[in-house]
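Colleague: Have a look at this prediction, sequence included:
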Amino acid sequence: MDFPKYTRQYLALRNGQDKPDIWIAYKGLIYDVTESRLWKNGKHYEHWAGQDLTDELKDAPHTVAVFERFKVVGRLV
């Protein structure tokens, strides 16, 4: 699928603080987690929205399957 492309700077503004959208990136895809109760105010445990969390997953208590719950809104470039 051909998703819109967004920069890290654009993603950073979707942190739940600067804009109402809460986005995170994983392996080049950007996910909208705005509706997740676990990402209220852009924070999920020790992780902050608006960034690429690819390297963080290894420390998470869940698998990559968690991303299936969220809509892909773009690609990170």
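Modeller: Sure, I can see it.
Colleague: C-alpha from now on. contacts and neighbour counts both.
Modeller: Noted.
Colleague: and the spatially most central residue of the chain, what does it touch?
Modeller: Most central in the chain under CA atoms, centre = their mean is residue 24, positioned 1.0 Å from the mean C-alpha point. Contacts of residue 24 were listed using CA atoms under 8 Å, 6 or more residues apart in numbering, and they are 11, 30, 31, 32, 33, 49, 50, 51, 52, 53.
Colleague: let's bring in a second one:
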Amino acid sequence: MKEYTKSQLALRNGQDKPEIWCAYKGLIYDVSLSKLWRNGKHYEHWAGQDLTDEMKDAPHTQNVFDTFAVVGKLVTK
């Protein structure tokens, strides 16, 4: 599985590159096709970031990521 740094993930924010990605628990998900992530924003959350800490306040469970393709692993070196 391809690995990406936080800097590389940050570029997939729907603004700098056409991809809209976000990370959760070390995996990076492609949310580009989701209407809820248009322009790289989903409510107060921005794409191109690790959303692990923010999920505790979300109105849904982590199972929401099951519908998205995993595109890589987030490396935190």
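Modeller: Cool, the structure landed. From a predicted model like this one, the values you see are computed outputs, not experimental measurements.
Colleague: hang on, the earlier thing: quick check: the residue nearest to the centre of the first structure is in a strand.
Modeller: Yes. Using DSSP: H, G, I helix; E, B strand; the rest coil, the assignment for residue 24 of the first structure is a strand.
Colleague: wait, what's in contact with the residue mapped onto residue 64 of the first structure from the second structure?
Modeller: The pairwise alignment with the second structure assigns residue 64 of the first structure to residue 62, based on TM-score structural alignment. Neighbour list for residue 62 of the second structure: residue 55 [criterion: CA under 8 Å, 6+ apart].
Colleague: quick revisit: quick one: the contacts of residue 24 of the first structure as JSON lines, columns for secondary structure and neighbour count too.
Modeller: Supplementary listing: the contacts of residue 24 of the first structure in JSON lines, determined by DSSP: H, G, I helix; E, B strand; the rest coil; neighbours: other CA atoms under 10 Å:
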{"residue": "11", "secondary structure": "helix", "neighbour count": "22"}
{"residue": "30", "secondary structure": "strand", "neighbour count": "26"}
{"residue": "31", "secondary structure": "strand", "neighbour count": "20"}
{"residue": "32", "secondary structure": "strand", "neighbour count": "20"}
{"residue": "33", "secondary structure": "coil", "neighbour count": "22"}
{"residue": "49", "secondary structure": "coil", "neighbour count": "27"}
{"residue": "50", "secondary structure": "coil", "neighbour count": "25"}
{"residue": "51", "secondary structure": "coil", "neighbour count": "21"}
{"residue": "52", "secondary structure": "strand", "neighbour count": "20"}
{"residue": "53", "secondary structure": "coil", "neighbour count": "16"}
